[in-house]
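**Student:** only geometry, no sequence info:
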């Protein structure tokens, strides 16, 4: 792990991220019928511009028919040139990119749409800096830049940009130390589905509707009835929380996504699971986590990681309120 000054811009390789392109004349209407959020009207973005704000960037979920998330992604519109048809780029976890591209392709049928898993042909990196420095970032021609929401951490407001670059044979001199990026992703409290957490969560269980990942006014998509029913009938009994523990307390306990949580009063029944985690770049003995957890488990007693004998998790405040529909 490399220690970077907190206010120094950093761009690091993100090998855990992948990329899917969905392109063609019918790409927008096709994705509109598949994803939890509307993609209609997204602005087209061309280098050296970076896609940013809700007009150009959306958080989307892809659910199974039971409303469980198969994937989450950040999406933008990046045609190859001004005369080219729509080309949507979905930034998502690399370990699920191939299966998601294959599943989306199953529903193309006669639509004028092509779904491409570009995770091997394109490399993803993450650029983060304090907010005042983000104007200095320039996206090169042929690259794709998509800005994520700012994150407040360690008394700084950080800006973040995902950058996709075609592997054209030229060498990359970027750092492989992504701890700053990974930690900011955790502290954003915006979840990312990975292979270990596929089909574990209805969107509201990980606050997806409160981070603008669900449009309740758009048309149907797989699992839409379940997602809407969970919202309007008030049956949400699990939520994403931020938490932390010490590295010294871990021993052999995993902090990987999918690791289960247990309440001290119910050792036989998991109370939730890890969504994402990262060591802190500023506090050497601290691990920060996104965890999905039963709400009643938060009312009293201790929550442990891995087992009731595992390290105790301390719950931290979320950086946003829950929305009310």
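**Tutor:** Noted; the coordinates are in hand. Here the structure is a predicted model, which means the values were calculated and not measured.
**Student:** all contacts plus neighbour counts: C-alpha atoms, from now on.
**Tutor:** OK.
**Student:** list the contacts for the most centrally placed residue in the chain?
**Tutor:** Geometric centre of the chain, nearest residue: residue 192, 3.0 Å, by CA atoms, centre = their mean. Residue 192 makes contact with 71, 72, 73, 92, 93, 275, 276, according to CA atoms under 8 Å, 6 or more residues apart in numbering.
**Student:** what helix or strand is it located in?
**Tutor:** If you go by DSSP states H and E, residue 192 is not part of any helix or strand.
**Student:** likewise residue 97?
**Tutor:** Element membership of residue 97, judged by DSSP H and E, is helix 94-106.
**Student:** okay, pairing it with this:
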């Protein structure tokens, strides 16, 4: 056991399942950031380090982001695709040094993506590693003030980053302010302890709930190589640059966009019960026909299950259910339309 885990256990941490950590009953934890500040360990994420003189050129040919936009301030969303345009991993790209980038992604796809990129790395002066860092979140109405006071940085804007020595802070969207903190273990533990004095520890499912409410899906190993990036609304979140040159899968991704051939989309919805559907649980219509699958689920502050599911597009409205429980559609906090990351960059 490491010092990070040991300290969290003194605060009441329970390992409910692999990469599922909590500090108590789910509904009460979900209420915490609505009225105060919460801190949450985030074991569901991993960090990949891509470094070397050719790091930018290497990434430019592999990912949907315009890599030059990752300038140490703006931290664009991105996707790594197969030649058929299916997402192998989606994540957020940070430039942490002149020739070094960090990528935050779902822990379940970190090893497969590393193996995929390693096939191309020998042709570039680049090294791909997995740094020993910890990730946690700060969320709540006073989260920005907490980050500034305890971490001695100016809180970054949404999809931007701030850096203090080896610690990186990212601002993610959602119904309340929230920040992801990434740091080596000693620095992460010091930052966590600093935040403990004015924040309440909660489980990582609370952060996942705010991902759902932000319409933000992080694909894991079970969903790898299954969906076009547009099927997780990635172009609506600025995760695809249609102005850049070729990258693996670019032709298929661009064709789907310009011809309007995206047959599935991300749906945000709520179940009227407290049973969390497992990832991959099918979504059915009234006739029992499968319309898609759940990609993310968490309990909200009312004890209801909120989900993100990728479902087949239809012109006519239809009733949907999961295991016979009606699915209530909820609005996404963004329009389903192309957002160019170039327009989001702090360079512009």
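**Tutor:** In hand now; what should we look at? Computed from a predicted structure; not experimentally measured.
**Student:** still on that earlier bit, got a list of contacts for the helix holding residue 97 of the first structure?
**Tutor:** For helix 94-106 of the first structure, contacts defined as CA under 8 Å, 6+ apart pick out 15-20, 70-71, 114-117, 119, 194-195.
**Student:** rerun at 10 Å
**Tutor:** The contact list for helix 94-106 of the first structure (CA atoms under 10 Å, 6 or more residues apart in numbering) reads 14-22, 30-31, 34, 62, 70-72, 90-92, 113-120, 124, 193-196, 198.
**Student:** likewise for stretch 250-259 of the second structure?
**Tutor:** 61-64, 80-87, 228-230, 235, 240-242, 244-245, 260-263, 338.
**Student:** would you check the span in the first structure matched by that stretch?
**Tutor:** Using TM-score structural alignment, stretch 250-259 of the second structure lines up with residues 224-233 of the first structure.
**Student:** distance between the matching stretch and the chain's centre?
**Tutor:** Chain-centre distance of stretch 224-233 of the first structure: 22 Å, with CA atoms, centre = their mean, to the nearest Å.
**Student:** check which residues of it are buried.
**Tutor:** Across stretch 224-233 of the first structure, burial judged by 16 or more other CA atoms under 10 Å covers 224, 227, 228, 230, 231.
**Student:** now tabulate those in CSV and tack on distance to residue 148 of the first structure and secondary structure.
**Tutor:** Listed next are these as CSV, based on distance: CA to CA, whole Å; DSSP: H, G, I helix; E, B strand; the rest coil:
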residue, distance to residue 148 of the first structure, secondary structure
224, 25, helix
227, 24, helix
228, 26, helix
230, 27, helix
231, 25, helix
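**Student:** buried sites along stretch 278-285 of the second structure?
**Tutor:** In stretch 278-285 of the second structure, counting by 16+ other CA under 10 Å, buried: 279, 281, 282, 283, 284, 285.
**Student:** the second one -> the first structure?
**Tutor:** When the first structure is aligned by TM-score structural alignment, the residue opposite residue 281 of the second structure is residue 259.
**Student:** all the helices of the stretch 201-348 of the second structure, residue numbers only.
**Tutor:** Secondary structure of the stretch 201-348 of the second structure (DSSP state H, counting those that start in this stretch): helices located at 204-213, 250-258, 341-344.
**Student:** hang on, isn't residue 265 of the first structure packed against residue 296?
**Tutor:** No. Counting by CA atoms under 10 Å, residue 265 of the first structure does not reach residue 296; the two are 11.5 Å apart.
**Student:** which of the contacts of residue 192 of the first structure fall within strands?
**Tutor:** Of the contacts of residue 192 of the first structure, the ones assigned to strands by DSSP state E are 71, 72, 73, 92, 93, 275, 276.
**Student:** cheers, nothing more for now.
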